[in-house]
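J.: everything below, folded, please.
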Amino acid sequence: MATPSAPPDVLDNIVQSYEPLVARYGERNVVIQRHTSYERLITSLKSTFPSLEPIANERIFVTTTLPDRGEEKIEITPDLWAELVPSLREIQVETREPHPSEDSFTVVLCVNLRDGTHKKTRFRCKPETRVGDIMETIAANENVGIDDLRPTYGGARISMDVTLAECGIEDGDHIDVFPTMKGRKPVIYLLPPRPLENVDVRLSLAPAWEFTVVYPFVKIKGGGDGQSVSWTVSAKPDGTLTERSTNTEVSYLYWEAQAKPERLVTPPNSRPSTPLSSRPEAFDPSRPQEWLTPESSVVVKTNEIPAYLDAVLKALTLHTEARTSFITFWLPYLQKYAYIALRFLPQAAYEESAPLSIEPKPDVVTRIFMIFQGISGNDEKWTEARTHSDLNLEQRWRDAVGVDSARALNTSLFRVLEWGGMEIIA
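T.: A predicted model of the protein is given here:
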């Protein structure tokens, strides 16, 4: 069927007067406008099917069926599109994989998921391929958010924005992918000896991490130099808080944060078991494994974890509700493993990473943050840590964290208590 000789816009008006054209892609069937221009067709398809947007035009092709060919799908080439479009009733949109070029190569992706499963896959790419493009594919395949993925190469975290060439990644190299490190459910209790009407609470984060959620809801301020949130609450001796701007009544202030991606970092150096200096070294949430060493941690069998944590948390002055909430929140994460290596961070290091400012100033602040990692029962690396669980655990962790238990339990003082934690998957 010959197409009349006329300007493209005129031809478009003519063919658009025909019956609708159905485009099929995946599980969707959509009526689209007819265009005599193949380029306009591709633009329209990308607008109609957003998942086509990142795919190069040359990888998108259109097929149809012809009366004399039965159900066989016939590809329509761009040069014949204008001639065939007036007679078409339905088209099928498909994509083809890019052809490996001479400069493309294969990287091996070792994906470690938060549920404990491990997968290995191969990815064909080019030196100029962005790490983020690969992570988008993994995120789509595993039904997770791209922000939940932490790519590493040679033991160092790599940014989503760099290319494989910039990282020095070559054919056959391995990229290890882990879940993003998250500080989960830190909660802040305020326990004044008498009612306080206006307590200003400001929580800041070092640039290494960023808030993912806070409650009661308040505005998250800041950016590259670090974020912060502020609450103004009234506080009762029983711990009940009322956030003034929303009149929300809560038992504690809640926040979570995740480690921010870096461009390219070198492998970690070892950390002392109890860092001490005139200015404490900040806990780095993007490198928590630096703080979990055999010298600084203990290893506990999973079936012994609840009793162990209850005893330790009690020694660290957590009241009954706080201990119960801590254990029940973390137990599903802990039970995935046979053994757990864990550590409670020094308050000074944690404070450097997440400064907490409260006015009027409390008499005592106790901040408890646990980091842990699931390990196998025969991992010789943790031999020393296994012996620590037999020591005086109450005194060990009080000293390591820096808890003044006498003042923290004194109900005549204005006390602040916080607990939270982070799982290390490496």
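
J.: all contacts plus neighbour counts: C-alpha atoms, from now on.
T.: OK.

J.: my guess is Y189 meets V250, correct?
T.: No. Contact criterion CA atoms under 8 Å: Y189 and V250 do not qualify, at 9.8 Å.

J.: neighbour count winner among those two?
T.: The neighbour comparison of Y189 against V250 (other CA atoms under 10 Å) goes to Y189, with 23 against 17.

J.: is it true that that one lies in a strand?
T.: Yes. Counting by DSSP: H, G, I helix; E, B strand; the rest coil, Y189 is part of a strand.

J.: what is the helix or strand encompassing E256 packed up against?
T.: Under the criterion of DSSP states H and E, E256 resides in strand 253-259. In terms of contacts (3 or more CA pairs under 8 Å, 6 or more residues apart in numbering; DSSP states H and E), strand 253-259 is packed against strand 182-191, strand 209-215.

J.: ok so, going back, overlap in contacts of Y189 and V250?
T.: Contact criterion CA atoms under 8 Å, 6 or more residues apart in numbering; residues shared by Y189 and V250: none found.

J.: helices along the stretch 301-426 of the chain, start to end?
T.: 305-315, 320-334, 347-353, 383-388, 393-401, 405-408 (DSSP state H, counting those that start in this stretch).

J.: out of the helices and strands packed on strand 253-259, which gets nearest to F123?
T.: Nearest to F123 among the helices and strands packed on strand 253-259 is strand 182-191; the distance by CA to CA comes to 27.2 Å.

J.: next helix or strand past the closest one?
T.: strand 196-204.

J.: can you list contacts of that next one?
T.: By CA under 8 Å, 6+ apart, strand 196-204 touches 226-236, 354-360.

J.: the helices of the stretch 301-426 of the chain into a markdown table, with extra columns for distance to E290 and mean neighbour count?
T.: Shown next, in a markdown table, are the helices of the stretch 301-426 of the chain (distance: least, CA to CA, whole Å; neighbours: other CA atoms under 10 Å):
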| stretch | distance to E290 | mean neighbour count |
| --- | --- | --- |
| helix 305-315 | 22 | 17 |
| helix 320-334 | 20 | 15 |
| helix 347-353 | 12 | 20 |
| helix 383-388 | 15 | 17 |
| helix 393-401 | 16 | 17 |
| helix 405-408 | 28 | 15 |
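
J.: between these, which one is nearest to N112?
T.: Across those, N112 has its closest neighbour in helix 320-334 (14.8 Å, CA to CA).

J.: Proceed likewise with the subsequent sequence, for comparison:
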Amino acid sequence: MKPVIYLYPTKKEEVTVHLHYNGRLTSTDPPYDEAIGGWRVIARPDGTLTNLADYKEYSYLFWEGADYPLTVDQTRGFVVKGSDTREFLQSKLVELGLIPREYNEFIAFWLPRMEHNAYNFIQFVGDEYTKNAPLSISPKPDSMLRVFMAYKPLNQYVKVAPQKIAPFVRKGFSVIEWGGTELVD
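T.: Alright, predicted model coming up:
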């Protein structure tokens, strides 16, 4: 699991983010502050963050986790040719509610892992992800979108029921998270 968290408050303010992950954190940037159980930052409306532990500037909060077996129903989702993955992701991520900065960073991270596969099974996981990696954020955001993609390389096309995508509307203080994982048998 390799998610990033963007914070977009309506005004410059201190924000605390606590991640309650049901697994083991393997990497974070900025470093996850164990003393407070999270990150404490000054967030600006443009998404720029200043970490209060080291006063360095960041674009987002990154975390990577392990030791959590994600269960995904592989009978629904999407099966996409590897060579079509860029266009598919851009289209679906816009539909989900990501803006260019966010979907471009998502695609830059995930595309090299996916584009050379014959096909990719892709599902945007909802409750299974959020219940096992809940976030507590103070002050409480007005809107929060958590996009988590599970994918599996395939050698041939497999028919699956298409996944329904729910649109997201940003309002007020918005928190946007994207991440993903490769499914292994």
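
J.: quick check: TM-score for this pair?
T.: TM-score of the superposed chains, computed with TM-score structural alignment, normalised by the length of structure 2, equals 0.93; 185 aligned residues with a CA RMSD of 1.7 Å.

J.: tell me which of the contacts of strand 196-204 of structure 1 fall in strands.
T.: 226-235, 356-359 (DSSP state E).

J.: what residues in structure 2 pair up with the longest strand seen in structure 1?
T.: In structure 1, assigned by DSSP E, the strand with the most residues is strand 364-375. Aligned by TM-score structural alignment, strand 364-375 of structure 1 falls on residues 143-154 of structure 2.

J.: quick one: distance of that stretch to the chain centre.
T.: With CA atoms, centre = their mean, to the nearest Å as the basis, stretch 143-154 of structure 2 stands 6 Å off its chain's centre.

J.: superposed on structure 1, where does it end up, distance-wise?
T.: Here the mean offset of stretch 143-154 of structure 2 against structure 1 after fitting is 0.5 Å, by mean CA distance after the TM-score superposition for structure 1.

J.: translate W39 of structure 2 into the numbering of structure 1.
T.: So W39 of structure 2 corresponds to W231, using TM-score structural alignment.

J.: let me see the contact set for that match.
T.: So W231 of structure 1 contacts 200-202, 218, 243 (CA under 8 Å, 6+ apart).

J.: neighbour-wise, which of the residues you listed leads?
T.: Greatest neighbour count in these, by other CA under 10 Å, goes to E243: 21 neighbours.

J.: what do we get in structure 2 for that residue?
T.: Using TM-score structural alignment, the equivalent of E243 of structure 1 in structure 2 is N51.

J.: what sits against its match?
T.: N51 of structure 2 touches 30, 39-42, 57-58, counting by CA under 8 Å, 6+ apart.

J.: quick one: it and L145 of structure 2, what's the gap?
T.: N51 of structure 2 sits 22 Å away from L145 of structure 2, going by CA to CA, to the nearest Å.

J.: could you do T181 of structure 2 as well?
T.: Per CA to CA, T181 of structure 2 is found 17 Å from L145 of structure 2.

J.: those two: who's more crowded?
T.: More neighbours surround L145 than the other of T181 of structure 2 and L145, with 19 against 16 (other CA under 10 Å).

J.: secondary structure element holding S296 of structure 1?
T.: Assignment of secondary structure by DSSP H and E places S296 of structure 1 within no helix or strand.

J.: surely it and A341 touch.
T.: No. Contact criterion CA under 8 Å: S296 of structure 1 and A341 do not qualify, at 9.8 Å.

J.: out of these two, which sits in the busier spot?
T.: Higher neighbour count among S296 of structure 1 and A341: A341, with 24 against 20, using other CA under 10 Å.

J.: distance of the equivalent of T85 of structure 2 over in structure 1 from T383 of structure 1?
T.: Aligned counterpart of T85 of structure 2 in structure 1: I305 (TM-score structural alignment). Using CA to CA, I305 of structure 1 is found at 18 Å from T383 of structure 1.

J.: with V299 of structure 1 instead?
T.: Distance check for V299 of structure 1 against T383 of structure 1: by CA to CA, it reads 9 Å.

J.: quick one on the thing from earlier: in the match of strand 364-375 of structure 1, what counts as buried?
T.: Neighbour-count burial for stretch 143-154 of structure 2, counted by 16 or more other CA atoms under 10 Å, picks out 144-154.

J.: and if you look at stretch 1-21 of structure 2?
T.: 1-10, 14-19, 21.

J.: coming back round to it: so which of the helices of the stretch 301-426 of structure 1 is nearest Q92 of structure 1?
T.: helix 320-334 (45.4 Å).

J.: relative to strand 364-375, how tilted is that closest one?
T.: In terms of direction (axes from the mean of the first three to the mean of the last three CA atoms, to 10 degrees), helix 320-334 of structure 1 departs from strand 364-375 by 20 degrees.

J.: what's helix 320-334 of structure 1 aligned against in structure 2?
T.: Going by TM-score structural alignment, helix 320-334 of structure 1 sits over residues 100-114 in structure 2.

J.: now tell me what touches that stretch from outside.
T.: Counting by CA under 8 Å, 6+ apart, 82, 85-86, 89-90, 93-94, 120, 153, 178-179 sit against stretch 100-114 of structure 2.

J.: hmm, 7 Å instead?
T.: With CA atoms under 7 Å, 6 or more residues apart in numbering as the test, stretch 100-114 of structure 2 has contacts from 82, 86, 90, 93, 120.

J.: now which residue in structure 2 aligns to T95 of structure 1?
T.: In structure 2, no residue is equivalent to T95 of structure 1 according to TM-score structural alignment.

J.: quick check: closest non-adjacent residue to T95 of structure 1.
T.: Of all residues not flanking T95 of structure 1 in the chain, I60 sits nearest, at 4.6 Å (CA to CA, 6 or more residues apart in numbering).
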